[in-house]
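J.: Here is the input, now give the coordinates:
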Amino acid sequence: MPSDHPRQSEFSFRVNTRLTGSPGNGSSGDVGLGRTGTISTPHGEIQTPAFIAVGTKATVKAVLPESVRDLGAQAVLANAYHLYLQPGPEILDEAGGLGRFMNWSGPTFTDSGGFQVMSLGSGFKKVIEMSVASSAPPGADDAVAPGKERLAHVDEDGVWFTSHLNGDRHRFSPEISMNVQHQIGADIMFAFDELTTLQNSRGYQEESLERTRRWAERCVAEHFRLTDAREGKAYQALFGVIQGAQYEDLRRKACRDLGAMPFDGFGIGGALEKENLGTIVGWCSEELPENKPRHLLGISEPDDIFVSIEAGADTFDCVSPTRVARNSAFYTAEGRLNLSGAKYRRDWGPLQDGCDCYTCQNYSRAYIRHLYKAKELLSHTLISIHNERFVVRMVDDARKAIEDGTFWEFKAHTLGRYYGARV
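T.: Model prediction:
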């Protein structure tokens, strides 16, 4: 196993403030797992906690990169597998990397293709709220979601993917994923891992965890080789990915195994139920190195974000803000609403009173509803801008609340308004 690489000093993370107090007593001097920090990359700093906007195919869907910057996003995350299929990693390399290709000057992330092992394999899509129900009995390791077919097949060396675009077969391995991500050129990359589902048996979870550990070692070795071979390129940080489903011993083992490797940070992924999110993130935060950032994959709901911040997560990403926007759903302080309702036909107010986003400063609910009903794509853009701004601002405000010692009051107020009697 390689030791630290000399160029890793080009990436750093500094803890700034610790979360103190507790939900029942905000004035307590107890120190928890939550914190604020600063991630330093070749393309700028990220103040954490931070929500990272998802630009799967080198675009935050329907939103100009300039608008993503203006709404306050500090970084963008793209998908290595999708960019491998289109336009191809060599194109991004020739363009000068992901940021230059998409006209984004800030920090960038790429995931490894590990999510597609699950989404194209079993057909499940939502990890955090994944139902264990399927057409197969519990513990069936070949379970596929109803109406789906298996498009990813795992072996010890890697994964065969069947393209959802044209049916072509593609091979991904730890080494191929590292080569693809180095060509894409993001500031932060993730090691190639196998994402399991809650349907998988305990035995398979153990087998998969060991495979992900072996793949992590191969990722580090190839990453350091490419760092040396691609002299003159900005250093790209590599995060290991923690799996283990909902088993405490497996999660802690994964953290200890990968925590001993020379990763620059860690991603917390894997199958889990929503109610166990904070507990699992907490296990990981207790085990992982304190001086390295923790990225939680696939989170954007307000309650999930707050519980994850408390448990020690530093950054988050999720496609949800733009995905729901394409169905006319928009976030407000009082919860998520939907513009398709007839009551908004003559509603001349903004999506959210007091919101500082470009959409709310310039457009009415009535106009955006008209666009949606008329199937005009501008509705996707305007709602997406607002939704991304809503989540980015909420996490920014949570960071400020940690810094000034008012986190627990801010959490209670925010979630109390958003969920009403449900919180």
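J.: switch to C-alpha atoms for all contacts and neighbour counts from now on
T.: Fine.
J.: to the chain's geometric centre, what's the distance from the helix or strand harbouring R225?
T.: Take DSSP states H and E as the rule and R225 turns out to sit in helix 202-229. Chain-centre distance of helix 202-229: 20 Å, with Cα atoms, centre = their mean, to the nearest Å.
J.: buried stuff in the helix or strand following it?
T.: Sequence-wise, the next helix or strand downstream of helix 202-229 (DSSP H and E) is strand 237-242. For strand 237-242, a neighbour-count test (16 or more other Cα atoms under 10 Å) marks A237, L238, F239, G240, V241, I242 as buried.
J.: For strand 237-242, name the packing helices and strands.
T.: Where contact means 3 or more Cα pairs under 8 Å, 6 or more residues apart in numbering; DSSP states H and E, strand 237-242 is packed against strand 188-190, helix 202-229, helix 248-259, strand 265-268.
J.: Mind doing that once more with 6 Å?
T.: strand 188-190, strand 265-268 (3 or more Cα pairs under 6 Å, 6 or more residues apart in numbering; DSSP states H and E).
J.: before we move on, the earlier item: tell me the angle the helix holding R225 makes with helix 248-259.
T.: Counting by axes from the mean of the first three to the mean of the last three Cα atoms, to 10 degrees, helix 202-229 lies at 10 degrees to helix 248-259.
J.: helix, strand or coil for the residue nearest to the spatial centre of the chain?
T.: Centroid-nearest residue in the chain, with Cα atoms, centre = their mean: D317, separated by 2.7 Å. Using DSSP: H, G, I helix; E, B strand; the rest coil, the structure places D317 in strand.
J.: Am I right that it is in contact with L296?
T.: No. Assessed by Cα atoms under 6 Å, D317 is found out of contact with L296, at 7.1 Å.
J.: quick check: longest strand of this protein.
T.: For the chain, the longest strand by residue count, based on DSSP state E, is strand 31-41.
J.: Give the next helix or strand downstream of that one.
T.: Toward the C-terminus from strand 31-41 - assigned by DSSP H and E - lies strand 44-48.
J.: from the middle of its chain, how far away would that next one be?
T.: Worked out by Cα atoms, centre = their mean, strand 44-48 lies 16 Å from the chain centre.
J.: in that strand, what counts as buried?
T.: E45, I46, Q47, T48.
J.: again with stretch 284-302
T.: Going by 16+ other Cα under 10 Å, stretch 284-302 has these buried residues: 284-285, 287-289, 292-300, 302.
J.: can you check stretch 248-259 too?
T.: So, applying 16+ other Cα under 10 Å, buried residues of stretch 248-259: L250, R251, R252, K253, A254, C255, R256, D257, L258, G259.
J.: for those residues, which one is nearest Y418?
T.: Distance to Y418, by Cα to Cα, is smallest for R251 among the buried residues of stretch 248-259, at 31.3 Å.
J.: for comparison, sequence B:
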Amino acid sequence: MGKFGFTVQATDGKARKGVISTPRGEIRTPAFMPVGTAATVKAMMPESVRATGADILLGNTYHLMLRPTAERIDRLGGLHKFMNWDRPILTDSGGFQVMSLTDLRKLTEEGVTFRSHIDGSKHKLTPERSMEIQRLLGSDIVMCFDECPALPADEATLAKSMRLSMRWAQRSRDAFGDRPGHALFGIMQGGDNRALREESATALKDIGFDGYAVGGLAVGEGQEIMFNVLDYAPGFLPEDKPRYLMGVGKPDDIVGAVERGIDMMDCVLPSRSGRTGQAWTRRGQVNIKNARHMDDPRPLDEACTCPACRNYSRAYLHHVMKSQEIICSMLLTWHNLHYFQELMQGLRDAIGAGRLSAFVADFHAQRAMGDIAPL
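T.: Here you go, the predicted structure:
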């Protein structure tokens, strides 16, 4: 079994280009991880996701533990085999979904009891159980079990929640044990409070992890607050380990996070947007539902090489969206994932060449132009 490792190959300001080594393959950083919530990136085949340039996918502990259950996936040979993805997988701990999706939950020092959003059945999630589920799934990168408070929150609430998460981080580390070839990431909390972020980072470093996440952002606080936190938070974490910003994000969030030293991100945005008729392009967002596209023979993006742009017109995409045809979700999701991965490759190349600021300026200038003029 190969080892888990991280190498920084180049830096430009705070931004880093590198590679995470795992037994299942290398992950080029900065990396964007498409989200395969229920063991599938919606509307995509795994080989298509790989064709967009994705090196790693994210799976959701909460959804998979409820359906089809971690025990069943384990009996069927693990998550990689189950979903036909032989490259790295990161699983979240279930903490965020429990907080955000379940009204009926009870939080104690031990963990969280909650009712399933599917059938109302009762479940318990603790640091130990989260580690057990993620072991049964067989994911390559395992996340600590934490509590993610909503922002805004007062300092006392943030402090209490963060310190509980740090105690859970220690329990997660103890329960994870020694698993060669698999990595465990700690999650920094503390909301938008600098002193609490630093306290959280110190606690995590004392425990010792293979990578570190900046948690508790992208929870509705807005880009300005998020960037303010990212101006200092990554610097509290070890330089020789990957830094993962959870749940981000829009293209301009991604670019700003990379500028501030983030190595990994994930978001449902490209796939969710694709199913609702939103396409992300170099020139910003395109709403394919708009009537202006009805007679437009041009592609979504002339410069894009994805199947949607190579082979189909805006007029066709508008038609299949209006007709609620499944191919619309497939094509727009493929395009969005392709665009996100192309953006990551552009960032990696720019950092490697020491011209990140020029790349970022060009990125913003193209977006400011807006969509191509209607015919």
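J.: Could you pull up the contacting residues of A350 of the second structure?
T.: L356 (Cα atoms under 6 Å, 6 or more residues apart in numbering).
J.: sorry, back to before: output the helices and strands packed on strand 237-242 of the first structure in CSV, with mean neighbour count and distance to L371 of the first structure appended to each entry.
T.: Output for these, formatted as CSV (neighbours: other Cα atoms under 10 Å; distance: least, Cα to Cα, whole Å):
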stretch, mean neighbour count, distance to L371 of the first structure
strand 188-190, 26, 37
strand 265-268, 25, 38
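J.: What lines up with A152 of the first structure in the second structure?
T.: Here A152 of the first structure is matched to R105 in the second structure, going by TM-score structural alignment.
J.: Contacts only, for that match.
T.: With Cα under 6 Å, 6+ apart, R105 of the second structure has these contacts: T113, F114.
J.: From G111 of the second structure, how far off is it?
T.: 10 Å (Cα to Cα, to the nearest Å).
J.: returning to what we had before: to R202 of the first structure, which of the helices and strands packed on strand 237-242 of the first structure lies closest?
T.: Here strand 265-268 is closest among these (Cα to Cα), at 19.0 Å.
J.: What residues in the second structure pair up with the closest one?
T.: Under TM-score structural alignment, the match for strand 265-268 of the first structure is residues 211-214.
J.: Equivalent analysis for stretch 278-292 of the first structure, please.
T.: Using TM-score structural alignment, stretch 278-292 of the first structure pairs with 227-241 in the second structure.
J.: Show me where the stretch 251-400 of the first structure has its strands.
T.: Applying DSSP state E, counting those that start in this stretch to the stretch 251-400 of the first structure gives strands spanning 265-268, 294-297, 315-318, 329-332, 335-338.
J.: who touches the first one?
T.: Which is strand 265-268 of the first structure. With Cα under 6 Å, 6+ apart, strand 265-268 of the first structure has contacts from F239, G240, V241, I242, K292, P293, R294, H295, L296.
J.: If we use 7 Å, what do you get?
T.: Strand 265-268 of the first structure is contacted from outside by L238, F239, G240, V241, I242, Q243, K292, P293, R294, H295, L296, L297, using Cα atoms under 7 Å, 6 or more residues apart in numbering.
J.: Of those residues, which pair is most distant in space?
T.: Maximum distance among those (Cα to Cα): 17.4 Å, for Q243 and K292.
J.: Which residue, other than its chain neighbours, is closest to the alignment partner in the first structure of L125 of the second structure?
T.: When the first structure is aligned by TM-score structural alignment, the residue opposite L125 of the second structure is F172. Here the nearest residue to F172 of the first structure in space, its sequence neighbours aside, is V159; by Cα to Cα, 6 or more residues apart in numbering that works out to 5.3 Å.
J.: which residues does that neighbour contact?
T.: A152, H153, R171, F172, S173.
J.: do Q285 of the second structure as well
T.: Q278, A279.
J.: quick one: what's aligned to it in the first structure?
T.: So Q285 of the second structure corresponds to R336, using TM-score structural alignment.
J.: Repeat that for Q97 of the second structure.
T.: Looking across to the first structure (by TM-score structural alignment), Q97 of the second structure lines up with Q116.
J.: Likewise for V258 of the second structure?
T.: Per TM-score structural alignment, V258 of the second structure is aligned with I309.
J.: Kindly name the residues of the first structure that line up with stretch 269-276 of the second structure.
T.: Using TM-score structural alignment, stretch 269-276 of the second structure pairs with 320-327 in the first structure.
J.: Same question for stretch 27-45 of the second structure.
T.: With TM-score structural alignment as the criterion, stretch 27-45 of the second structure aligns to 46-64.
J.: for stretch 185-201 of the second structure, same thing?
T.: So stretch 185-201 of the second structure sits over residues 239-255 in the first structure, by TM-score structural alignment.
J.: Pull up the distance across the matching stretch, start to finish.
T.: OK, stretch 239-255 of the first structure end separation, Cα to Cα: 12 Å.
J.: quick one: contacts of it?
T.: With Cα under 7 Å, 6+ apart as the criterion, stretch 239-255 of the first structure contacts 189-191, 193, 198, 205, 209, 216, 258, 263-272, 283-284, 287-288.
J.: try 8 Å
T.: Residues outside stretch 239-255 of the first structure that contact it (Cα atoms under 8 Å, 6 or more residues apart in numbering): 188-193, 195-198, 205-206, 209, 213, 216, 258, 263-273, 276, 280, 283-284, 287-288.
J.: buried sites along stretch 61-79 of the first structure?
T.: Neighbour count says stretch 61-79 of the first structure has 61-65, 67-68, 71-79 buried, by 16+ other Cα under 10 Å.
J.: Among those, name the ones in helices.
T.: P65, S67, V68 (DSSP state H).
J.: which residues of the stretch 51-200 of the first structure fall in strands?
T.: Using DSSP E, counting those that start in this stretch, strands in the stretch 51-200 of the first structure cover 76-79, 108-111, 152-154, 159-162, 169-172, 188-190.
J.: Out of the ones you listed, which gets nearest to S40 of the first structure?
T.: The nearest among the strands of the stretch 51-200 of the first structure, by Cα to Cα, is strand 188-190 at 10.6 Å.
J.: In the second structure, which residues correspond to that closest one?
T.: Going by TM-score structural alignment: strand 188-190 of the first structure matches residues 141-143.
J.: No further queries at this time; thank you.
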